[in-house]
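Student: Just to be clear, the model below is a prediction. Sequence and coordinates:
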Amino acid sequence: MHILIFHNAVIPALEYGGTERVVWWLGKELTQMGHRVSFLVAKGSECPFAEVLFYNPELSLSLQIPDYIDVVHLSIPPPEDFPKPYVYTVHGNPRADEVLDQNAVFVSKNHAERHNSTAYVLNGIDFEDYPKPSFSHQRGHTHFLANASWRVKNVKGAIHIAKKANEKLAVMGGHRLNFKMGFRFTPDRHVRFYGMVGGRVKFDLLHRSKALLFPVLWHEPFGLAIVESLYMGCSILGTPYGSLPEIVTPEVGFLSISENELAEKLKNIAQFDPKICHEYARDTFTSRQMALGYLQYFEMVLSGKKINSVAPKALFDYPKFLPYEVN
């Protein structure tokens, strides 16, 4: 099977780039399974294991699909005149009034169910890109890993939780002074901001962290930061929204909408074993299981079938921010 993966961004991701890394890992795993892969991506991209084609945003996407391609993996909805069988992965939460394509696939069971669908593939990680963690060293802080300027990610809640538990917090994905949030300045000295980081800096911060603080205020579709943190031996403290109850088991974390309850659990974070967190992520969220999941949908559309019997659509109009108790 010759698979074209389209994503309008530069690959490989040099710093954070969640979706960029997911499509890279998917393409790499598919080639290792014997399939031929091409990427249609932004200029400046390169890849040692697959053909790279540069996307021209001034031309129709349909005109840029080579004839030799069997099936296309998309990260945006296809144009009406799309010439090849395709699968469209929905990465975010579409508007409540948006009717999605029938070949839409979601990134968690909860994500699919909220859009009247059963089609989903959990994101997987290529753990060859990560150092193997140690479980005997001292872990001296907690961490937040997300775009801190996005209010639904709730960096403010993470800061409060760490402060109540008298723990240090490393914020990856934001700065102490932030004008995007209507001038936010965080004076607390227990918090250190690292900006958008990746590679060795991020791995080192994760490796020395006790837990990911993830008190999101929306229905998180998947949460790649959760899996990365678990793999590096960090437990998860967050809110029970979206995919979190699906991903965070009682053995590796705790979920609550109460800031006080999360802070109390952080005070007793030693009850979670870093080795168990690592093994759970390693065994559950692999790039191979992701590739196998997509292959079943590629085969379905190649046979002329639609993935969803009806076009998916959000079942509810969710509030901008979900409930969160600042006690």
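Tutor: Received it, and whenever you're ready, just let me know what you need. Numbering: from 1, shown residues only.
Student: make it CA atoms for all contacts and neighbour counts henceforth
Tutor: Fine.
Student: which residues does Glu220 contact?
Tutor: For Glu220, the contact set (Cα atoms under 8 Å, 6 or more residues apart in numbering) comprises His111, Tyr241, Gly242, Ser243, Leu244.
Student: Among these, which one lies nearest to Gln64?
Tutor: Gln64 has its nearest neighbour among the contacts of Glu220 in His111, at 30.1 Å by Cα to Cα.
Student: mind listing the helices in the stretch 1-150 of the chain by residue range?
Tutor: Here the stretch 1-150 of the chain has its helices, by DSSP state H, counting those that start in this stretch, at 18-32, 109-113.
Student: is it true that Trp218 touches Ser243?
Tutor: No: Trp218 is not in contact with Ser243 according to Cα atoms under 8 Å; the separation is 10.3 Å.
Student: quick revisit: what about the contacts of Glu220, which are in helices?
Tutor: Assigned to helices by DSSP state H, the following of the contacts of Glu220 qualify: His111, Leu244.
Student: this is the other structure I want to compare:
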Amino acid sequence: MQTAFGLGVHAGTNLMRIGLIVGPWFTVPPEKYGGTERVVDALARALSDAGHDVLLATAADSTCPVPQVPGFGPASPEDLGQSFSELGHVIKAYTEMQDVDIIHDHTLAGPLYAHRPRGIPVVTTIHGPLSSSYAPLYRDMANDTAIIAISHDQISRTPDLKVSAVIHHGIDLSAVSVGRGAGGYVCFVGRMCPDKGLMEAVAIAREAGVPLRIAAKMHAPDEYGYFKDVVQPALASTEEFLGELSDPEKYELMGDAIALLNPIQWAEPFGLVMIEALATGTPVLATPMGAAPEIVRHGITGFVGSAQELAEYAALAPELSREACRRSVEESFSARRMAADHVQLYTKVIEQFRAKSLPDDGLLQENQSRTL
């Protein structure tokens, strides 16, 4: 963990000092499963590579190679969702980020914290669905916090919410090699739950007559229960359950696959697994739910359709260009592109914040006349 942080202003440049806050429950990057932490890791690295000073507030055992706020405890996944632990985490983070130009808070508690520093602009990213429970909270914070959505579909159900930008996720392509797709199987990567469409993936693979390899996160009791009661009894010899994989193992699985099956059953706001597969050159077969149509270019980097249609499209997947799949990520879903989009927004937010902080010309002239 690095703790030194350059506090000097980059005079005459567009470089800035950026504070990033993520919850206390998982490391950055995560050891295995963890979408938000994986995205923040890629963003922090890309911002740092671009020359910005980045200060990260995260669990102490995180390995992201940027300076980190000292004094936090190790990751505590057993406390996931506890608002008290998150609030204590963000209070300390804001206290230690008095010298940054902007704070990008990836928690929910932070932007709602009434005593955060008022001299520093704050932006936040909506990482989850805008449900009826969460939408009012984001409406409240939109008055003094710039809000980033991660897909157009995510905000389509809440058109009255003030969103400053839609910025798709990106990944570090230097860690992902293009595979040959020569494994003769399709794969499923995700969480062990009905919403991810695992049983639909099993049906698609069987209908297409292709073996299926399954990599799934299974930590929570409901995930174990779903596997034991629903998935495991249904698996045949043509389906192989691999458990949860590390990043290198995951990319190897994807790279050798004919296609990634992502028959998602809910409006997932993004779906990092799809761009990870595309980065390995592997096409994606997805249902038209959530952000999938924003990620998969039908007939070019995969296919979007019903489960029945995806079973038919599976035969066409090997004909798609693996180079085109990789190129789509390089052009639209790389960490470098993600960081550039964020810097553009940060700059705009800082300029607007400073403009609001300045007195109007009449008041300024009046104050000046009093001092003469």
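Tutor: Right, received. Where do you want to start? Predicted model only: the values in this text are computed from it and were never measured.
Student: circling back: identify, from the contacts of Glu220 of structure 1, the entry nearest to His207 of structure 1.
Tutor: Leu244 (21.5 Å).
Student: Just give me the match in structure 2 for the closest one.
Tutor: Residue correspondence to structure 2 (TM-score structural alignment): Leu244 of structure 1 is matched to Ala292.
Student: how close does the spatially most distant residue from the centre of structure 1 get to His175 of structure 1?
Tutor: Checked against the mean C-alpha position of structure 1, the extreme residue using Cα atoms, centre = their mean is Asp67, at a distance of 31.7 Å. Separation of Asp67 of structure 1 from His175 of structure 1 (Cα to Cα, to the nearest Å) stands at 46 Å.
Student: cool, Arg192 of structure 1 as well?
Tutor: Separation of Arg192 of structure 1 from His175 of structure 1 (Cα to Cα) stands at 9 Å.
Student: Any idea how many residues pack against the nearest residue to Ile120 of structure 2 once chain neighbours are set aside?
Tutor: Excluding its sequence neighbours, the residue lying closest to Ile120 of structure 2 (Cα to Cα, 6 or more residues apart in numbering) is Ile102, at 5.8 Å. Other residues near Ile102 of structure 2 come to 23 when the count uses other Cα atoms under 10 Å.
Student: Please tell me I have it right and Ile102 of structure 2 contacts His52.
Tutor: No: using Cα under 8 Å, Ile102 of structure 2 is not in contact with His52; the gap is 11.5 Å.
Student: shared neighbours of those two, anything?
Tutor: Both Ile102 of structure 2 and His52 are in contact with Arg17, Ile18, where contact means Cα under 8 Å, 6+ apart.
Student: Compute the inter-axis angle for the longest helix along structure 2 and helix 35-49.
Tutor: Ranked by number of residues, the top helix in structure 2 under DSSP H is helix 335-357. Helix 335-357 of structure 2 runs at 80 degrees relative to helix 35-49, counting by axes from the mean of the first three to the mean of the last three Cα atoms, to 10 degrees.
Student: mind checking how far helix 335-357 of structure 2 is from the chain centre?
Tutor: 18 Å (Cα atoms, centre = their mean, to the nearest Å).
Student: Repeat that for stretch 214-225 of structure 2.
Tutor: Taking mean C-alpha positions (Cα atoms, centre = their mean), stretch 214-225 of structure 2 and its chain are 20 Å apart.
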